[in-house]
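>>> predicted coordinates and the sequence they were generated for:
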Amino acid sequence: MSEARHPLPARIFVAVAAAVALLLLGAALGLLIRLPSFDRAEPQPSAVDIGFAQDMTTHHQQAVTMATLARERAADVAVRQLAFDIETNQRDQIGRMQGWLSLWGQPAQSSGPPMQWMTDEGGHAHGSGPAATQPGALMPGMATSAELSRLQSLRGPEFDVYFLQLMLRHHEGGSAMADYGSRHAALPAVRELAKNMLGSQSTESTLMRTMLTERGAQPLP
């Protein structure tokens, strides 16, 4: 009778062992799928990838500053909601770009002229706006210190209008960088992020134009 009792535990042990083996095999296959191919060179970040991540981080940081202020101070709940969306999205995008720069062993910000990565070898600028030429120069769409000070001094509906004007100009000013990055970055992830920026900010720009019209205001020149 003792021999008759052994087959069942033995069968259970074999089944468990087989299941574990299949799990280990699946995990190994998953790792192989995730590992880069040794038969082809993986793309490396180009000057466009690096410059885009550095300059767009700087551009986004100002938008986050304005959006944080509007989220706390705007009189209209619709403006506060827009500010919350902009702050959340752009903080997330800054995190991704800074993560890439860290992985690439690159500084968080460029020490050279902004948007220099949007020029060809002959020094000709690309995109819908001119590249900045001096280190520390403001990129297209960015607010000056005086404009930011004025925004901080305002309250109520006047604050809402000026925030919408500054943020609309900010979004539209950064579109040239996003467009160039979406077409010329070497890494697919960078191109995709730039493309997503174009789409989301275009939608937000349309909304801000509508909100300005509803308030009897015009975009800034």
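Thanks, I have the structure now.
>>> C-alpha only now, for contacts and for neighbours.
OK.
>>> contacting residues for the most centrally placed residue in the chain?
Most central in the chain under Cα atoms, centre = their mean is Gln93, positioned 2.8 Å from the mean C-alpha point. Applying Cα atoms under 8 Å, 6 or more residues apart in numbering to Gln93 gives the contacts Leu193.
>>> which SSE is it in?
Under the criterion of DSSP states H and E, Gln93 resides in helix 77-104.
>>> please report the distance of the residue lying closest to Glu87 once chain neighbours are set aside from Ala194.
Distance criterion Cα to Cα, 6 or more residues apart in numbering; nearest residue to Glu87, sequence neighbours excluded, is Val64 at 4.9 Å. Applying Cα to Cα, to the nearest Å, the value for Val64 to Ala194 is 17 Å.
>>> cool, and Leu8?
To Ala194, Leu8 is 60 Å away according to Cα to Cα.
>>> now the helices: where do they sit in this protein?
With helices called from DSSP state H, the chain shows them at 2-5, 7-34, 47-73, 77-104, 145-153, 156-184, 188-214.
>>> another one to put next to it:
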Amino acid sequence: MTAGVRAPRSLVAAGVVVFLVAAGLVLLMVVRPSEASPSGAGAPAPAESSADVGFARDMSVHHQQAVEMSFVVRDRTADESVRRLAYDIINTQANQRGMMLGWLESWGRPKSSERPPMEWMGHSVTAKDGSLMPGMATDTEMAGLRAAKGVDAEVLFLRLMTVHHRAGADMARAAQAEAGTDLVRNLAAGMVWGQESEISLMTGMLKDRGARP
């Protein structure tokens, strides 16, 4: 398939996902402002060993790489559907990361830790491929994305981000079950919905390019 052939279905689907995710953020931050900011909760800060703190810290790192990958592909392709998806991930996950880092600061908890990643899930989950956490791209994969262009960059990005989102959704589901604060549980629920929606979108985009996830 040549770089000039694009199915309109992906363009429409991408626009729908961007709108729905943006609407979800508005609902989280406007309709329920007390849960978007811990300052109005009046509750004790979650413990250092809590799922709330561990999730906020680990997901901030996870999100940062997703934002980085999206910036990279934005500059490696002219395809509007991929660039639109990249912009949505940048905006959504950068905003969510800012919220989580703000919670950590409000709780008086450090933004980084020497504890093993994902220890708050009840056991340390380590990646077997050299990446920091499950779903995160390795240095080699990131270098490959930076070196790719056009359709090759699009396919690699979509594959890496699909894996990234699957692991992120798994982590968010754990936070839904284990967190002690409503604001963390509600944000995690929104992440599961948003990332699963984008996984479905990316599956279709890969199919449009004659590639498998």
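Good, I have the coordinates. All of these numbers come straight from a predicted model, not from anything done at the bench.
>>> check which residues of the helix holding Gln93 of the first structure are buried.
Neighbour-count burial for helix 77-104 of the first structure, with 16 or more other Cα atoms under 10 Å as criterion, is recorded at 79-80, 82-84, 86-87, 90-91, 93-94, 96-98, 100-101.
>>> what's the answer for stretch 165-181 of the second structure, then?
Going by 16+ other Cα under 10 Å, stretch 165-181 of the second structure has these buried residues: 165-176, 178-181.
>>> what range in the first structure does that stretch sit on?
Mapping stretch 165-181 of the second structure onto the first structure (TM-score structural alignment) gives residues 171-187.
>>> what do you get for stretch 99-111 of the second structure?
Per TM-score structural alignment, the counterpart of stretch 99-111 of the second structure in the first structure is residues 96-108.
>>> stretch 198-208 of the second structure too?
Using TM-score structural alignment, stretch 198-208 of the second structure corresponds to residues 204-214 of the first structure.
>>> that stretch vs the second structure, mean deviation?
Comparing stretch 204-214 of the first structure with its match in the second structure after superposition yields a mean distance of 0.5 Å (mean Cα distance after the TM-score superposition for the first structure).
>>> what residues of that stretch count as buried?
For stretch 204-214 of the first structure, the neighbour count (16+ other Cα under 10 Å) marks Glu204, Ser205, Met208, Arg209, Met211, Leu212 as buried.
>>> tell me the contacts of Gln61 of the first structure?
Contacts here follow Cα under 8 Å, 6+ apart; on that basis Gln61 of the first structure touches Gln90, Arg91, Ile94.
>>> picking that back up, on average, how far is the helix holding Gln93 of the first structure from the matching bit in the second structure?
Relative to the second structure, helix 77-104 of the first structure is 0.3 Å off (mean Cα distance after the TM-score superposition for the first structure).
>>> report the angle between that helix and helix 156-184.
Angle, helix 77-104 of the first structure to helix 156-184, by axes from the mean of the first three to the mean of the last three Cα atoms, to 10 degrees: 30 degrees.
>>> rewinding a little: closest one to Ala131 of the first structure among the helices of the first structure?
With distances scored as Cα to Cα, the stretch of these nearest to Ala131 of the first structure is helix 156-184 (9.3 Å).
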